[in-house]
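*Asks:* compute the structure for the input listed below.
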Amino acid sequence: MTADARPGVLLLSSNLRRRYAEDILTALSLPRGALLRFRYEAEYVAPDLQTCIADGSVISRRTVIAFVADVDEPAPFLIPIRLASVVRTDKVADMIVLQLSVEDYANLEDLPLTEQELAASGKAWLDKLRERNGGRYYPAVTKFPDLRIHEGGDDDAKWLGIARRLSMHDTFAHSYFMRVSQPLLGNGAAMDFDDQGRLAISDRRSARLPVVFYSKRYSDDVPRTLSCVTDGTFLRVSSDDAYDVASRYDSVEFWLQPETMSFDALTRVTLRLGGPQDGGAGAGSRALTTHAWFPVIVRRSRRRLSFRVAGSIAGAFLVALPAILGQDSPLWARMLAALTGAACIAYATVVSARGGK
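*Replies:* Now for the predicted structure:
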């Protein structure tokens, strides 16, 4: 990676808490352009990065997200996950919240493929990280050694390379990895996220969410389900909303259909891959749950609204036309105008309002 393209911020997430490790699964699963939040207590954010947050210079800065474990052990584990850019920062009490727009997956072609080699390189890298930050370990920094990642390559291959390396660690050994590809309209056109990480779809148009998943091992002792959930009022799943996971890897596609409305609405789509909500014993209790969600704006169709208004105006005019023409006009012409006007009003207020359903 060139010096100009090298990320200027490093955000590490560990396995000290289940939520921290699941944040890594979320970062790995989101489509390009979606937003992700990382939270740190201020004492774990390096002073240089706190300065950049305070003066706003961190905004738009390229960031690399990585997983780290066993930091204080002789054989630490470090895997870069994904590139992103900072779009917003907030400070709540003693917490610093960074909102990121996810970008490319990290290309790990230059990283080792065995756990022993990864541990050795991780130890040397963490020693250099401490050295560059005054001898202290911070999980959020601006000064860090080269991570030996570069851009380019196939997204599917990069995602799988990351998943396979992560599954070498006990944290992810029993978990499933998920990837949500770029959402598509019904005609196959790609849907892009706006600068606030939201998708937009107009009513009477459908969308598709291609999803793939992978796990290092499969066990039928614990049932796992891949599900897609919406609010059901403004946006609904028009395909099967759940898929029973019965293999180590597969691909699934969920279809979404917005409801026809007279106003714009903000909702969200949530995908979940995991076992029962209440957990359980055995491998299922050690397996993490993957979540991915993003907001969706359902917009009323401007074309349909214009057609509805035009139909109502034309209908009202035709209904009033017999009175305008007066008694001297033929009866059949007045009746035809009134009936045609009534049909126009009925179509505009009933059929068009319901989207043709």
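
*Asks:* drop to CA atoms for contacts and neighbour counts, all remaining ones
*Replies:* OK.

*Asks:* from the middle of its chain, how far away would the longest helix seen in the chain be?
*Replies:* In terms of residue count, the longest helix belonging to the chain (DSSP state H) is helix 302-325. In terms of C-alpha atoms, centre = their mean, to the nearest Å, the centre of helix 302-325 is found 43 Å from the chain centre.

*Asks:* what does stretch 216-235 give?
*Replies:* What separates the centre of stretch 216-235 from the centre of its chain is 16 Å, taken as C-alpha atoms, centre = their mean.

*Asks:* second input sequence below; structure requested for side-by-side comparison:
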Amino acid sequence: MTLLFISSDARPRYAEDILTVVATPPGGIFQFRYETRYVAPDIQSIVGNGMIVGQDAVIAFGGKVGTVDAFIMPTRLASVHSAEIIAEALIIKFLAKDFPDVTSLQRDAVDIEDKGKVVLTQVMSRYGGTYWPAVARSDGLVANAAGSGPSEWNDVVSRLSKLSAFSGSFFIRLSLVYATNKSFKEMFSRSKFFSMTPVELHDGSATLSNRNAAILRCWFSRETLASDERRITVKCDDAIVQISSDDSYDITSRYDDIEFWLHPRRLPVNSRTVLSIRVPGNPQVPGDLTTRVSLPIVVSRPVAPRLTRGLTSAVGAGLIAAPAILGVGSSLGLRLLLAAAGALIVSLVAALSGTP
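*Replies:* Here you go, the predicted model:
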């Protein structure tokens, strides 16, 4: 059973959710909200009994909803991370997976709408012709996994950009990589960049250490060049993660690839912050929407330095105790040397103990 969740153009904020969906890196979390009156009874049932968590889902854009020309287009595959009905609202979170194969759709609004209209009619027929944005059955919808790389991302967004709802919007693609064990020259070498290790997301969050810098790569594209000034901004709690590059970028082209450097702070305890990426839209222009993505980051306190300090302290204490163990029969000079060395080691460890 593949669940279907639709975010439509009924309101600009709903369509903006689709921009978030396609920008979220694999393993990242995005969230939808529905009033329960828009949620099919079969979805409400499996939410109530807890069976929905872990289920596969197709995330689709719904265009021209409420008209005879309503259509859908699949935009992302996901699995349900959590779901809860609170008061009269369904709050559901998804883990982003692959992009669907949309190559059967031409990069043409008419073709996308015509084929999407047929699919939506088939889905609705399962529910007596009623349109539900959230359903447990998606009869007629074929959404095979294509992959999560740049090419698959582009296949989806190049078609979404042809639709009037997104005609003036910026689409972004994010990836997070470690910047470890490389010389300064290598860090800034484009040829070396691609060998950097991707940061895997676990339960929707990226885990970093103060021993590793990270780079947030951001690719953006728009159907046409914006006539006004636009800027991509990145924000997080500076006390947890320092943005060690510019935290914004002036957009002067239709597409580009940019980087933001992140340096986790040294912290006494594991800490969490949310990295927020935003590209503003223009509310005065139809189809020019705001793109927002949130990426939770956990900065873990490394265990190795603490173990090293503990072992070093033990060595120092052992050296201090050595004269007593050796006894008066041993050389006085040796005993004094061992005791002094032990005291020096313990003092150094104590002096550095405030550094995680």
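
*Asks:* for the two chains, what TM-score is obtained?
*Replies:* Remark: TM-score between the superposed chains equals 0.85 [TM-score structural alignment, normalised by the length of the second structure]; 342 aligned residues with a C-alpha RMSD of 2.7 Å.

*Asks:* counting contacts, what elements does the next helix or strand after the longest helix of the first structure pack onto?
*Replies:* Using DSSP states H and E, the helix or strand that follows helix 302-325 of the first structure in sequence is helix 331-346. Under the contact criterion of 3 or more C-alpha pairs under 8 Å, 6 or more residues apart in numbering; DSSP states H and E, helix 331-346 of the first structure touches helix 302-325.

*Asks:* which residue packs closest to T290 of the first structure, ignoring adjacent ones?
*Replies:* Leaving aside its sequence neighbours, T290 of the first structure sits nearest to L273 (C-alpha to C-alpha, 6 or more residues apart in numbering; 5.1 Å).

*Asks:* wait, the one you found sits on C228?
*Replies:* No - the pair L273 of the first structure / C228 is not scored as a contact, 9.2 Å apart, by C-alpha atoms under 8 Å.

*Asks:* ok so, going back, surely the residue nearest to T290 of the first structure forms part of a strand?
*Replies:* Yes - the assignment for L273 of the first structure is a strand, going by DSSP: H, G, I helix; E, B strand; the rest coil.

*Asks:* residue in the second structure paired with it?
*Replies:* Per TM-score structural alignment, the equivalent position to L273 of the first structure in the second structure is V279.

*Asks:* OK, contacts around its match?
*Replies:* Neighbour list for V279 of the second structure: F170, R230, R231, I232, T233, T290, T291, R292 [criterion: C-alpha atoms under 8 Å, 6 or more residues apart in numbering].

*Asks:* circling back: what's the average distance of the longest helix of the first structure to the second structure?
*Replies:* For helix 302-325 of the first structure, the mean deviation from the second structure after alignment is 3.6 Å (mean C-alpha distance after the TM-score superposition for the first structure).

*Asks:* name the helices or strands packed onto that helix?
*Replies:* Other helices and strands packing on helix 302-325 of the first structure, by 3+ C-alpha pairs under 8 Å, 6+ apart, are helix 331-346.

*Asks:* what's in contact with the helix it packs on?
*Replies:* So helix 331-346 of the first structure is contacted by G311, S312, A314, G315, A316, F317, L318, V319, A320, L321, P322, L325 (C-alpha under 8 Å, 6+ apart).
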